[in-house]
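Asks: Based on what follows, work out the 3D shape:
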Amino acid sequence: MSADHPPGLDLDRLRALLDRERPGLVTGPLTGRLIEGGRSNLTYAVTDGTSRWVVRRPPLGHVLATAHDMRREHRVISALHPTRVPVPRPVLLCEDDEVLGAPFYVMEFVEGTPYRTADQLAPLGAERTRNAVLSLVDTLVELHAVDPAEVGLADFGRPEGFLDRQLRRWGKQLDASRNRELAGVDELHAALGRSLPTSQAPAVVHGDYRLDNVLIGEGDRIEAILDWEMSTLGDPLTDLGLLAMYSQPLGMTHSPVSTTAEAPGHPTPAELIERYAERSGRDVSDVNWYTAFAWFKLAVILEGIHYRYTLGQTVGGGFDRIGDLVPVFIDHGLTTLQEG
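Replies: Predicted coordinates:
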């Protein structure tokens, strides 16, 4: 495939579908490029030379349908688009595998930058970095303020028993990746289970809410929240705990996992939590549990990557050091839980 015809994106079939379902939308020949790939869903930028769109589809090859549910992603952005939550405008959902080989959806292209590392943030300067990250909290408050029933998402998840299911799910993920001793990981899992908080009113939960899953535009505003594949109805403080975790410097030189927390001006986890509490009115007294759970969840994800590396199933550089990071996440989780 050429650069204008990347794998997984048949532009002729896409054009025919758009002409049929959205006549007049496309005014010239389509070209496309892959924005990002990897283990997650594939994202393409497509243009007719005048307008731009984004196509999201599952990874190439056999995948579990539940893990890459295009209908869910399209449904949540369609529901949220009329609200104050910034999401791209949806264009269409296609569940016919004949077009691109898998279900996919199309949405409008949104201008903005996803900041993935502290080095990328640094040119903004301390004040702009601080404002951008604080706006991340404000946007999360807007998301959690949406009444799921009012936007047609009352059945988008099962909030009852949400935390217990999450903890069991990630415990099973850990068991599936066990091939070495990990000091403290079972202790952390058990301690989280013993101190399970009572969830507050359910909300639309993003599931992977962090700076590099939003687009920052002019004026350091959040133009769009992206990557809704983990979204559901559940305990909103899981989003806050994950954001707090990603805002904690790891204290490691040459970490194989990048965070933005070391950028000058980046607010501390405590500042983000306080702002969320003040603006949302929610009780955050159990936030250390949610942050510790986020450390546990990421430790399990990283251990899974390390496990695949030991089996020779990873492609690219940096995977040889992922295993060293797992004990650091476990220690952070134990410390955070003890501080609660």
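
Asks: contacts and neighbour counts: CA atoms only from here.
Replies: Will do.

Asks: dump the residue contacts of F296.
Replies: By Cα atoms under 8 Å, 6 or more residues apart in numbering, the residues touching F296 are 185, 188-189, 329-330, 333.

Asks: One more, so I can put them side by side:
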Amino acid sequence: MTDDDPPGLDLARLRERLDRDLPGLVAGPLRGEVIAGGRSNLTYRVTDGTSRWVVRRPPLGHVLPTAHDMSREYRVISALNGTGVPVPRTVLLCDDPGVVGAPFYVMEFAEGTPYRTEDELLALGPERTRSIGLALVDTLVDLHSVDPDAIGLADFGRPDGYLQRQLRRWKKQLDSSRSRELPGIDDLHDRLAAEVPESGPPAIVHGDYRLDNVLVDSDDRISAVLDWEMSTLGDPLTDLALLVAYAGRDTTSLGIVSNASDAPGYPDTEAVVARYAARSGRDVSRLDWYVGFAFFKLAVILEGIHYRFDHGQTVGEGFAGIGNSVLPLVTRGNTILDNATRQESQ
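Replies: Have a look, this model is predicted:
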């Protein structure tokens, strides 16, 4: 690597592989830079001065490739091309870690804006903000409408028992990160475990669907859905619930996620759920359980980050106060379930 290479990406070796597998694709020397905003896998913008591509690879120093499976991301994005779900066109998958130090894939650069802050949407005004929020919901419905079998993804996950496995997985994560008392978190888990809903028809689940994981074009349409590393086949209401949990002021006020949904005009929870239900035809009567689970999952993720920071296993800025957000998320999850219980008893 040279000083001009971005961290983790040897541009000369990348070009050698592209020239070998796709001769004529690259017209000149490559330049590249890291695209900010990713929380896990590394994302780069690469150009030869004429065309632009995006390269994705696991984090530097990562030793568990099953947790950052490049072939899995590449497979789902490739399969979704042509379905109506907006995804970048894939170019190349390389499983050989000897090229840039880890498996990676290349896709075409997708035009669009990732809206991450309230101020960015304020500049557009309430009408356009509402249009973007509803387009986000419509695109999620389109994703959940895709038949996995028809695009070669019948074996992409195990829908049977999906919710039970998810709950066990995140409880295991919580137990591995315990270092302090977290009042209410075990109650939240136990309440969720006691009332697991029966899932409707399975679908392709994105796993982290939110406004700042998509690109929006100049006509306020979703031009690309990004960051598919947690995708699988499962219960689609987990995507809807996470979208709701991310967008609530109880969450955005903590400063741990994008606050773009606070902008005037952004559809509220009732509008989002009603839009999804009307367009998808899915039963959302038990959505409160899913939202409660979303808050449990977010709390466990943040507690894991807090644990690693507290034990000197995380470097960088912005981690010192992240543990303060865990209990508010737990409280919100329990409150959601309390409200659902009261409504059922009326």
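
Asks: Once they're superposed, tell me the TM-score.
Replies: After superposition, the two chains reach a TM-score of 0.96 (TM-score structural alignment, normalised by the length of the first structure), with 340 aligned residues with a Cα RMSD of 1.5 Å.

Asks: ok, back up a step: select from the contacts of F296 of the first structure the one having the most neighbours.
Replies: With neighbours defined as other Cα atoms under 10 Å, the most crowded of the contacts of F296 of the first structure is G333; it has 30 neighbours.

Asks: correct me, but that one touches L188?
Replies: Yes - counting by Cα atoms under 8 Å, G333 of the first structure touches L188, with 6.9 Å between them.

Asks: Grab the nearest non-local neighbour of G101 of the second structure.
Replies: G8 (7.2 Å; Cα to Cα, 6 or more residues apart in numbering).

Asks: Would you confirm that that neighbour belongs to a helix?
Replies: No - assigned with DSSP: H, G, I helix; E, B strand; the rest coil, G8 of the second structure falls outside any helix and is coil.

Asks: count of residues packed around it?
Replies: G8 of the second structure, neighbours per other Cα under 10 Å, totals 18.

Asks: Helix or strand next in line after the one helix or strand E303 of the second structure maps to, which one?
Replies: In this structure, E303 of the second structure sits in helix 287-310 according to DSSP states H and E. Using DSSP H and E, the helix or strand that follows helix 287-310 of the second structure in sequence is helix 326-345.

Asks: Need the contact partners of that next one.
Replies: 182-185, 188, 250-251, 288-289, 291-296, 298-300, 302-303.

Asks: Now with 7 Å, please.
Replies: 182, 184-185, 188, 288-289, 292, 295-296, 299, 302-303 (Cα atoms under 7 Å, 6 or more residues apart in numbering).

Asks: got a markdown table for those residues, with distance to T129 of the second structure too?
Replies: Listed next are the contacts of helix 326-345 of the second structure as a markdown table, based on distance: Cα to Cα, whole Å:
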| residue | distance to T129 of the second structure |
| --- | --- |
| L182 | 37 |
| G184 | 36 |
| I185 | 35 |
| L188 | 34 |
| D288 | 26 |
| W289 | 28 |
| G292 | 27 |
| F295 | 25 |
| F296 | 29 |
| A299 | 28 |
| L302 | 29 |
| E303 | 32 |
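
Asks: pretty sure the residue nearest to G101 of the second structure contacts G61?
Replies: No - with contacts counted by Cα atoms under 7 Å, G8 of the second structure stays clear of G61, the gap being 9.4 Å.

Asks: related to what we said a few turns ago, report the buried members of the contacts of helix 326-345 of the second structure.
Replies: For the contacts of helix 326-345 of the second structure, a burial check counting by 16 or more other Cα atoms under 10 Å picks out 185, 188, 288-289, 292, 295-296, 299, 302-303.

Asks: Greatest separation within those residues: which pair is it?
Replies: D288 and E303 (22.5 Å; Cα to Cα).

Asks: Remind me which helix or strand the residue nearest to L17 of the first structure when sequence neighbours are not counted belongs to.
Replies: Nearest residue to L17 of the first structure, sequence neighbours excluded (Cα to Cα, 6+ apart): V99, at 7.8 Å. For V99 of the first structure, the host element (DSSP H and E) is helix 97-100.

Asks: Okay, helices next: where are they in the stretch 151-300 of the second structure?
Replies: Taking DSSP state H, counting those that start in this stretch, the helices of the stretch 151-300 of the second structure run over residues 162-176, 185-194, 237-247, 249-252, 269-280, 287-310.
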